[in-house]
Every structure is written in structure tokens, then in C-alpha cells.
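Asker: Mind looking at a prediction? Sequence and model below.
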Amino acid sequence: MTNLDIKELIKIPYSCSPTSSVDNKRIAYLNNKSGTPQVWLCDENNVHKPLTNYKERVALVSWSPDDKWILFSIDKGGDENFQIKLIDTSDYTNIISLSDDMSVRNDFGGWSTDGSTIVYSSNKRNAAYFDLYTQKINEEPKLVYQTSNDIHSVAFQAYSNDLKKIVFTEERTNRYQYLKILDVESGNITQLSDDNLNGGFKQAIFSENDDEIIIITNEGKDFSGIARLNLNSKKLSYIYSEDHEMEFFKMDSENYRLIFYINDRGYSKLGILNLSNNDSQIFENPHEVTFMEPTYGWGACVLDESNILLTINSTNQNGEIIKFNLDTQKYEFFKKAYEGDIKLNNLPKPTLHSFKTFDDRDIPFFFLKPDNFKQGEDNPILILIHGGPEGQERPTFKPELQYLVNQGIGILLPNVRGSGGYGESYGHLDDTYKRMDSVKDIEYLWKWVVESGWASRDKIAVMGGSYGGFMTLSCITVYPDLWAAAVELYGMVNMVTFFEHTASYRAQHRAYEYGDPIKDRKLLEDISAIHKIDQIVTPLLVLHGDEDPRVPMYETEQLVSEMKEAGKQVEFVRFLDEGHGFVKEPNRITAYTSIAEFLTKYLL
């Protein structure tokens, strides 16, 4: 087995988010070869070149339907206060800013069908509330819907073909929304969804004559699917619904069909839905990958009847745009972001398993094993816990994990109760007073890996970021004797102060999941690791960025201070120019090298 260099692994770039000109002869996309994701262009002569060169990340890219503009969003230091900018496609040199107040967050929603107007949500009026705005290019923005009271956020979903109506969602919880429609001229709002708030909605398109929309929803169901909603009768009819989550669709108007992605136990699968007769087809290729982009978005370009562009991403494949042929089910790389010496295909891939937990429920997990791993031997193991809590661990490219596996450490990637991707019922199993049941799932995973002979009981570490950081701290305080080491990244340490300091627009959604900071204060105090520092006997590495709007630095400062005062083993890596995660290449090298050195020290 060849020894891998961790810095070379971390420096492997990605490309993603293809978006095309109207004639499909030019493609804009994101590539992070420079160290942060930037806008790149593939022109009509198949020449690739960067269009932006910022030190900060570009978060998204979208070509306007009138071909005149390439839109992108950018923030500063990971603070998520996104600003919207446009590249003039006449020569690609002129960039104009539609927003420039760096204290405000602007979330791009989409274009009007004629490309004259963008729709976005912004908290420029009040930091705690996101309102809906429209803005014609080269004109001032117009506030078209104002949130208030317990409604803190709205999100654009679709613009009608006649430019008279906008469909949007009114975010009520982190899972459920009301679906509403705005009459652009009068400003009148009509609610389209059920009053009972029993579903979520995302990504809609209008029918050709604007009398209905096609939308991804799980209203009344455990798994999301694709439905038609009649705008006059408000009747919802599913046209695709199976026991897996619908991730994304792209309209192929020329062939009157949808190209869609489903989530099959963590893997993505590609499908086609014929809108004339609702017949569908699921492809088996590409196999055992995800289509989730490294920027956590989804995208596709329909080039013609047979070919589409999309992003593939897997444990042994960096994020790359591919050209996929729907007839042959074969693909070629659009333009490889990585052409280095590491043979990615030779890197190990995970296997999918499940274990029985305390209530006899099956909990799924991926197992990424070194080539020389054998049952019954003295094997070191890392359990990696995802964030969310409604996130999902999926087989995506994580260079730090491939390095650890190369060093001889096995990785378990569980999707404990409350994870996304397994239906609404599974997602609610960890709500509020059931929070610590998900931590108990990790205890039972520990038991499984020891009793099955895959791990030495004194060589098991735990790691997680964001909510996974909360889970990591819960593991080492509730089950302190199980762990050889722990790594906690930008997680919640004190749930009460988390609610006090998190971005004001986030508090309501988090309260629905974790508990109300006033009514459920006792619960939040009881589950907070800050009150159990005396229980920690595990060496701990902590990493966090100063610009984090989700889990503010104050959480980590409390943890490190309390642990040092109590004489506990703690190391702290702090980043001044990162937010909720690490984006810039030098910081990623520092972060993942620190993690690798820490874990190999205690596990090998």
C-alpha cells in the first residue's frame, strides 16, 4: 500500500455546479483550483478559463435565461453574508454588484423566465427576518413580501412564464413550510398548501400555461416525491413517489420530461420522469456515487436529448463534472479538476451496513476499511458523526479520511436516528426530549464494532462537526470510558448560550428541533456538555472559525476555558478567517493535518 501525503490529498481540487448559456455552447461552473471555489468558463471553443479570482469563496453560479449575465454569490471569511454579483457575458470582464452591504445576508432564489429579474431573500430590513425581494437588473430591489412575528424566513421556488406570479415557501420549522403564491402586480398572497403544516416543499416549476406547478414535496408522506399542484383547486397529485427521498430535478422542456436525483440509502441515483404519461426510469449508473456537490448544492445541465452535465462525488472520486449519456449510461469527464499522481480509483470505498440499537431499531452506517483490516485483530477505529441533526453521512470525497485509512485507521460513518434521507418518521426520532437517544445509538455502534471483532476497545475515537460536535461532546461526557481520543469541530457546547448567540434568524428553526430556550431550558441545560466537564477523561482536539454565524466562537471559548481550568487535555486550533467549516486551502491543510496528527498519535 502506497503511503499518501495528506497535503497532496487536501490540495485535490474539485469542479461542480455547471450552468449553461441558452444554446448550451458555453458552460459556467465552479472550480477551487486556486484554493477557494471561483467561477470558471468553458467557451464555445472548449477553452476553460477563470472568470473570478477572489480570496473568498464563490458559493453559487447561475447563467441568466436571457444569456446576458452569469450570477454568483460571495461572502467574507465564511460569515454567510452573501452578496450577489453579475458578470456581463458580452466580454466577461465587467462585474457589477447587486448588493454590497457585508453585514447583510442575501440568498439568491432564481431568475424570472425572461432573465430580466432576480428573486432573493434578504435580512437587510431586520437581521432576524428574511424578506422576499425582486430586482430588475440595473434597478433598485423591490420588497414584495415581508416576514414578521414567528415567521423568520421565506424562499423563492418558481416564477411563472407570464411573469405575473411567484411561488415561494414560508419557512415555519427546519422541516416544514407553507407554500404560497404572490401576484406580482397586486401583491396579493394566496396559500397553496394545507393549514395543518404536514410537509415540506422545494424546487418548483410552472407548467407551460401557468395553471399548475410541479414540485418536490413530502406533504402527507414519509418520503418526498414529485407532485403536480393545481393552482385553482389547490389539489396535490403525486406523479412520482417511492420509498426514497427526492433530491433534485431539472426540467428538460424540449423532451417534456424531468431529469431527477433520488437518495437511495445515501447513494444518489439518476432518473427520468416522462411528464406526458408519468412513466419513470431509474439508472444504475453512475454506481455508488452521490450527485451532491462539494458546495452542498445540486445541479445539472441538459445539453440535448441524450446528454446532460452533472457533478459526481464519491469516497474515492473528488467532485468532478461529467457528461453523462442517457442512452448508453456511460460518461466522460467534462474537464478534470484533478490530474495529479494519486490514483483515486484505487482508494478504498465504503461498504454499507446496519447495527441493532437499544430499541431494536436498525441504524445504517458506512464502513471505510484499510486494505489490511481483518476481524479479530487490534484495529483502531474512528466514528465520524455528521451535523444537522437532519444531515446525512454520505460517501463523498473527504481527503482527511482517506489519509487516516491509508495510515491504518478504519472509519465508521453512522446515520443515527434523526438523520435525513430515511423518511420523516426516522427524522423525528431525536426531537427535543428524545435528543440523547441518538447519542445512545453511538454507544451501540461502539458495542457493535467491538463485539464484531473489527476494533480494539481501547483504540476507538469519535469526531464530529456542528451538531456532530455536540454529539461528540455528548459521547465523551455521557460515555467517558469508551474513547481513546475525540475531535470536536464548531459544535454546540452550551445549548442555552448557543440560542443566545446564534444568528437571530436561525433560532426559531433550531428551537423546533432542540427545544424552546425558555420553555425547555432545563432540558437544554441537562444535555449541554459544559455542565459535565468533570466527566471528560478523553484527550480532545477542538477546531473553530471566528466568523461562524451558526455556532458562534463563544461556544468553543467556553469549552476550552473550562477544560483548561479543570486540568483536562485539550488542544485548540482557531481560524480568524473561516466560518462554519473550512474553505480556504491553507486553512484546510492546517485543520486536517492537525486532526490527522492528533488521531494517529492516540490510535496508532
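Answerer: Received the coordinates, thanks.
Asker: CA atoms for contacts and neighbours, from now on please.
Answerer: Fine.
Asker: quick one: stretch 545-554 to chain centroid distance?
Answerer: In terms of C-alpha atoms, centre = their mean, to the nearest Å, the centre of stretch 545-554 is set 18 Å apart from its chain centre.
Asker: Likewise for stretch 155-172?
Answerer: Relative to the chain's own centre, stretch 155-172 is displaced by 23 Å; criterion: C-alpha atoms, centre = their mean.
Asker: Mind listing residues that contact it?
Answerer: Contacts made with stretch 155-172 from outside it, assessed by C-alpha atoms under 8 Å, 6 or more residues apart in numbering, are listed as 109-113, 119-121, 132, 150-154, 177-185, 201-206, 208-210, 509.
Asker: change it to 6 Å
Answerer: 109, 112-113, 153-154, 177-184, 203-206 (C-alpha atoms under 6 Å, 6 or more residues apart in numbering).
Asker: Generate a PyMOL selection restricted to the buried subset of the residues you listed.
Answerer: Only the buried members of the contacts of stretch 155-172 enter the following PyMOL selection, criterion being 16 or more other C-alpha atoms under 10 Å:
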select buried, resi 109+112+113+153+154+177+178+179+180+181+182+203+204+205+206
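Asker: Buried ones in stretch 42-56, by neighbour count?
Answerer: Residues C42, P50, L51, T52, E56 are the ones in stretch 42-56 that count as buried (16+ other C-alpha under 10 Å).
Asker: likewise stretch 141-149?
Answerer: For stretch 141-149, the neighbour count (16+ other C-alpha under 10 Å) marks P141, V144, Y145, Q146, T147 as buried.
Asker: From those, pick the one nearest Q317.
Answerer: Top of the list for closeness to Q317, among the buried residues of stretch 141-149 and by C-alpha to C-alpha, is P141 at 41.3 Å.
Asker: Please, where are all the strands along the stretch 301-450 of the chain?
Answerer: Listed in chain order, the strands of the stretch 301-450 of the chain (DSSP state E, counting those that start in this stretch) span 301-302, 307-314, 317-325, 330-333, 351-356, 362-368, 381-385, 410-414.
Asker: what would the buried residues of stretch 141-149 look like in JSON lines with distance to V570?
Answerer: Putting these into JSON lines (distance: C-alpha to C-alpha, whole Å) gives the following:
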{"residue": "P141", "distance to V570": "49"}
{"residue": "V144", "distance to V570": "50"}
{"residue": "Y145", "distance to V570": "48"}
{"residue": "Q146", "distance to V570": "46"}
{"residue": "T147", "distance to V570": "43"}
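Asker: Looking at the residues you listed, spot the one nearest E219.
Answerer: For those, the residue nearest E219 by C-alpha to C-alpha is T147; the value is 23.0 Å.
Asker: dropping in the other structure now:
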Amino acid sequence: MAASTRSLTVDISWICRFPALSPDNRAVAYVSDRDGTPRVWVQPLTENGHRRARVIDTGPEPVGDVLWSPDGAWLAVTVSPGGGERTQVWAVRPDGTDRRLLAGPDRAPAEGSAVFVRWTGQGSTLLVAELTASGLTEAVLIDACLGHRDTIAAGPLMWPSAVSRDHTRALLRHGPRGMREMAVADLPSGEERPLLPPTTDLGALSPDGEIAYIRSNAGRDRSALVAMPVGGAPRVVAERPDAELDRFAVSMDGGTALLVWNVAGRSELWVADLAAGTTRPLPPPPAEVVTAARLSLDGTLAVLAGESPDTPSHVLLCETGTGRYRRVAGDDPLPHGIDTELVRFPARDGLELTGWLYRAGPAPGPCVIYLHGGPESQERPTFNPLFQRLLAAGISVFAPNVRGSSGFGRAFQDADNHALRFHAIDDVADCAAYVVDAGVADPEKLACMGRSYGGYLTLAALVTHPELFRAGVDVCGMVNFATFYARTEPWIAAAAVSEYGDPVADAELLRALSPIHSFDRLTAPLLVVHGAQDTNVPVHEAEQVVLAATARGVPCRYLLFQDEGHETVRKANKIAFLDAVVGWLGRWLDC
């Protein structure tokens, strides 16, 4: 099918993400790009759902998250100046008045960053993580009303997870990727007590600070919810042999927890009565994947962001007692369904890999292997306009989870660390073999693309297995680990050592893993996409790719978005990105 007609008429649906209930359960705030740029919207909650949402003025910059204060007086908002990764925290009244900057860079060029963690439940106090230009993280309590600031902890590779309601204890996460552990700090002394060994991640505290609730895979392969009394022994609240705990939320009163399980990519929900120590499943949510979950103050309601391959991210309300779901905000599902299939197949060394297959037709034809970022992330059956555009253009999509992906246990996630990354690169070749053997792809019309770590893996596959691919698309990927470590944010560089290797001690390995040093093997025409404001993977990575490919005489197009960072969030830029990718692959795959 020609790429020039049908594919270019498919529009981008608007999305709703990061919903938060008002404390009286009468409204929900969320982030939506329905008018072109992610902003805060507030939807009144009525049974018939006919009252219109209103936008909250937080300025012209893209919004990343929103959270309602327990006293109902404020909305905490994360804003990205210039569309980059160095964010600010603002507070604004729910009617859009009295907007004020609480934390984050206030000058250009920006230095440091700030992200809100949660309201503490004491007045209008917000727990904020401030990342300094030197790479340290400071945990700060900020009174949104009075502007008072109290730094309660600081250190490298530290992240504040929670604080007790009386502000006498804080739950802190320490360590690099894949090796994080939790500790509780007594305030104001700051004296810390470790709670669980690696690997632990998300955490919450009971209102009195006596019990920490932690997502952990310590002593097990798959993440579970563990209750850790301060000074006591850990107790498993919930675990499953067939699933990972994806996320969880604890109500402000400390009585209820909502658990979101990742079951081979799809979401299932449980409710835990924390006082009784019991759990029960909820009915299946009306969405394949739940990407955000927050509870009302008393735990009787949950507000969710959910999506499916044919349904954009939308807001759902769930009664935790009955399991009744109600859609309260979001764009309509596509008028036509999206067929997707979860497939399993062995890598060359016998390790089982999985992937989501989107077929454009019954016969072998053009196909692109799409590689997710992370690598501690997972391809799941979510809403992806790019996949829809490619399918409309007659190009099948195979989105695998190669080794190193999350969602399949700790051993699988660690299977690409350091020198094991060469096996992950070979996994991409095994994915290519799978789609050809399965009759999905014409071997002469196969491409590879990915973003962030997936962009790196794309470049590595193109130079390691150049005979397999007829085109490539690199979206904000790393190409040279030496320059990545030198130019990325200090806290990102420090956290990446456990995943990729030490830039000094492992310099030889990192050079061998860097695709830039093998560009003499590059043959596939390459589209390179990047955001000029990206400080996670700085734009210098893309510039090296374009320079090296051009010097080799390889066809190369460079698409640079001046007002985007590591993610493309503005609607006009999303459309330009889709047009570029579909046009590029359509040209070189002859479709």
C-alpha cells in the first residue's frame, strides 16, 4: 500500500495521563494535550459525565504531571521549560489563580531540575526532589502557601519516596539502576536505618511512619509488595509467581493499597486491606495497560490512566469496593480495531524472548522491528500512533522485549548488563529471523528503529548485522558511550554505571559496545531524530551519527526539534515525526 495517501491522513488522538482526585472526590485533574500542548485540565465528576472539563493556566510550557493537595487548596504541577528535561515544580489554585514557582531552575540556560514526589498530608506541604547541577539530590519539604523550605536529606543517587504525616520520618531510596535499596531516616537528625537490600524501588509510608511499603524483588525474581515495620521483620503483603508488581498506591489514611500487576504486559488490579493483611482481585480493567493509579484519601475510589492499542490514554474511575469502572475523560477509541498478538520465540542461546506483533496483511511484506527504551522498560499493548500509521502504510510492526527488558523478572532484566549487552544486540538479529520465518516480513523489506536505548540498540544492530536491514530510524539514541557519559546529566551518568559499565574502568568494553566505532559497516539509509533540549541523551549523539553516516556516503536525514527534549510532546512535532518516519520507511522499503 502506498505511504503517501492513507497513512498521512491518520490523525493523532489526544491523551489524558497522570489523573489525580480532588480530596472531596468531586473532580479529577489530569494532563492532556487535547489543544496541542500537554496542560492541566480539571473534569468535574458527575454520574452522567456531561459537565465539561476546563483547562488550568500554568503558562505556555508543557506540563508533565499534576497532583491535588489533600486540603484541596492547591495543584502541584511539573513544568518543562523549553520542552526539556530540566523541570520545575509549580503550585496553582484549582481555579487557575495564584500560580507560583516552588522549585527548579529559574534562569536560562537551566541548571538542575525539580520533581514533586507527593503531598505529605500536613497542611499544604509538598515533598520535592531537587537535582543539583553537581549531581546531588536534595529532598525538600516546601509549604506551597507560605513558601517555607526545609531540606531533610541530600546525597548522590538518592531519591525521596515518602515522608510521615508528622514529618519525623522519611523513606529514602539509594543506589544506581538495578541496585537500589530503601532506608528510613529519622528527622531532623537524618540518622538512617536500612530496610531492605537491593533491589527495591517504589515506596510509601504509613501515616505514622512506622511501616514502609516497598516494591521489592529482594530474595525473589519478581517484584512483590513488602511491608517493612521500622525495626521489625519484613512481611510480604502480595506476590505472584506469574506477574511483576508494576506500581502501587497507598491511601492517605494508610488503610488501603491498590496494586497494579504486570501480567505478560497486560494490567491486573488487586486491592489490599493493610490493617487486615488481606488482598482481593478487582475485575479486569477496561484497558489493556494501566499507566497511572492513585487512590482517594479514604481508599474507596481509585483514579486510573489506561490505554489499549486502539484506545488512547484516558481516565477511569474505579470503586475499590465493588470493582465498578467508569470512564470520565479521554478521546474516543479508534473506529477500527488494532490487531496485536503476543508471540514467544527462542533466542540463539535458548533464552525465551517475547514481542507484540502487528500485522499489516497476511502475506510477507515490509516490516519494521521497533525497540523500546530503557533498557529497563517493556513493550506493552499500549496506544501508539506510529504503529497505526505504519500499518496504514502497509508496514507490519514487531515490537520485541529483548533481554534487559523489565516485566519478566530480575534475571531477565540483568541479562544484558555490561558485556552481556552483545547478546542483546544479537537478540535483534534473532527478532529479524523470527519475523521472516513466521511469514510476516519480506527479508528484502526489513527495517529497524527505536528510541533512547532502543535508538542505541538500533544503531548497534545496523552495524553488527548490516546484511539484515534495508533502513533504520534512530530516535534520541546513544552512539558513543564515552561522549554520552561526558555530556549527560551527572545523576544519569552515575546511575548508568551498573547497567552499561564504568566509563573509566570499563572504557575498552564501552568502546566495543559503541556503534560509532563500527560505522564503516553501516549500509542502511538512516533517519535520525532528536530534541535540541534533550539533556538525558544530549544532541551531540545525533550529530555524531549524522556526520559519520554522511561521511560514509550513506543516505541520511536529520530531523531536529528545537523545542523538545527526550520526549516529543507537542502535537505539531508528533505529526511531523510520524510523517518523517512513515515517509522514510515507505521510501526505502518500497511500499
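Answerer: Yep, it's here. Just so it is clear, the structure is predicted and the values come from calculations on it, not from any experiment.
Asker: Can you lay out the strands of the stretch 301-450 of structure 1 as TSV showing distance to N494 of structure 1?
Answerer: Compiled in TSV, these are given as follows (distance: least, C-alpha to C-alpha, whole Å):
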stretch	distance to N494 of structure 1
strand 301-302	44
strand 307-314	34
strand 317-325	35
strand 330-333	46
strand 351-356	30
strand 362-368	27
strand 381-385	19
strand 410-414	24
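Asker: what would these look like in CSV with mean neighbour count and distance to P586 of structure 1?
Answerer: As requested, the strands of the stretch 301-450 of structure 1 are arranged in CSV below (neighbours: other C-alpha atoms under 10 Å; distance: least, C-alpha to C-alpha, whole Å):
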stretch, mean neighbour count, distance to P586 of structure 1
strand 301-302, 21, 32
strand 307-314, 23, 22
strand 317-325, 23, 18
strand 330-333, 14, 27
strand 351-356, 15, 32
strand 362-368, 20, 26
strand 381-385, 26, 23
strand 410-414, 24, 25
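Asker: I'd like the buried residues of stretch 141-149 of structure 1 laid out as TSV, including distance to I385 of structure 1 and secondary structure.
Answerer: Rendered in TSV, the data for these read as follows (distance: C-alpha to C-alpha, whole Å; DSSP: H, G, I helix; E, B strand; the rest coil):
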residue	distance to I385 of structure 1	secondary structure
P141	41	coil
V144	40	strand
Y145	38	strand
Q146	37	coil
T147	35	coil
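Asker: chain center to stretch 66-83 of structure 1: distance?
Answerer: In terms of C-alpha atoms, centre = their mean, the gap separating the centre of stretch 66-83 of structure 1 from the centre of its chain is 17 Å.
Asker: For structure 1, give the helix that spans the most residues.
Answerer: With secondary structure taken from DSSP state H, structure 1 has its longest helix at helix 585-603.
Asker: Show me what that helix is in contact with.
Answerer: Taking C-alpha under 6 Å, 6+ apart as the rule, helix 585-603 of structure 1 contacts G35, P380, E400, K459, F582.
Asker: Mind listing what's buried along that helix?
Answerer: When neighbours are counted by 16+ other C-alpha under 10 Å, the buried residues of helix 585-603 of structure 1 are found to be 585, 587-596, 598-599, 602-603.
Asker: Ok, stretch 438-454 of structure 2 next?
Answerer: Taking 16+ other C-alpha under 10 Å as the neighbour-count basis, stretch 438-454 of structure 2 is seen to contain the buried residues 440-454.
Asker: if I look at S528 of structure 1, how far off is N307 of structure 1?
Answerer: For S528 of structure 1, the distance to N307 of structure 1 under the criterion C-alpha to C-alpha, to the nearest Å works out to 51 Å.
Asker: Which secondary structure state does the residue nearest to K33 of structure 1 when sequence neighbours are not counted sit in?
Answerer: With sequence-adjacent residues excluded and distances taken as C-alpha to C-alpha, 6 or more residues apart in numbering, K33 of structure 1 is closest to P13, at 5.1 Å. Going by DSSP: H, G, I helix; E, B strand; the rest coil, the secondary structure assigned to P13 of structure 1 is coil.
Asker: thought P13 of structure 1 was touching S34?
Answerer: No - the criterion here is C-alpha atoms under 6 Å, and P13 of structure 1 misses it with S34 at 8.4 Å.
Asker: Who has more neighbours out of the two?
Answerer: Comparing P13 of structure 1 with S34 by other C-alpha atoms under 10 Å, the one with more neighbours is P13, at 21 against 15.
Asker: How about residues contacting whatever helix or strand T291 of structure 2 lives in?
Answerer: Secondary structure here is read from DSSP states H and E; on that basis T291 of structure 2 sits in strand 289-295. The contact list for strand 289-295 of structure 2, computed with C-alpha under 6 Å, 6+ apart, reads F18, A249, S251, R266, S267, L301, A302, V303, L304, A305, G306, E307.
Asker: Try it again at 8 Å.
Answerer: Here strand 289-295 of structure 2 makes contact (C-alpha under 8 Å, 6+ apart) with 17-21, 247-251, 258, 260, 265-267, 301-308, 380-382.
Asker: What ranges does the stretch 401-550 of structure 2 have for its helices?
Answerer: Defined through DSSP state H, counting those that start in this stretch, the helices belonging to the stretch 401-550 of structure 2, from first to last, are 410-413, 421-437, 453-464, 481-487, 490-500, 507-513, 540-551.
Asker: distance from the last one to structure 1 after superposition?
Answerer: In this case it means helix 540-551 of structure 2. Relative to the matching residues in structure 1, helix 540-551 of structure 2 has an average distance of 1.0 Å after the fit, by mean C-alpha distance after the TM-score superposition for structure 1.
Asker: State the span of structure 1 onto which that helix is aligned.
Answerer: Counting by TM-score structural alignment, helix 540-551 of structure 2 lines up with residues 554-565 of structure 1.
Asker: cool, stretch 474-494 of structure 2 as well?
Answerer: With TM-score structural alignment as the criterion, stretch 474-494 of structure 2 aligns to 488-508.
Asker: Buried residues, the matching stretch. List them.
Answerer: Along stretch 488-508 of structure 1, the positions that meet the burial threshold by neighbour count (16+ other C-alpha under 10 Å) are 488-499, 501-508.
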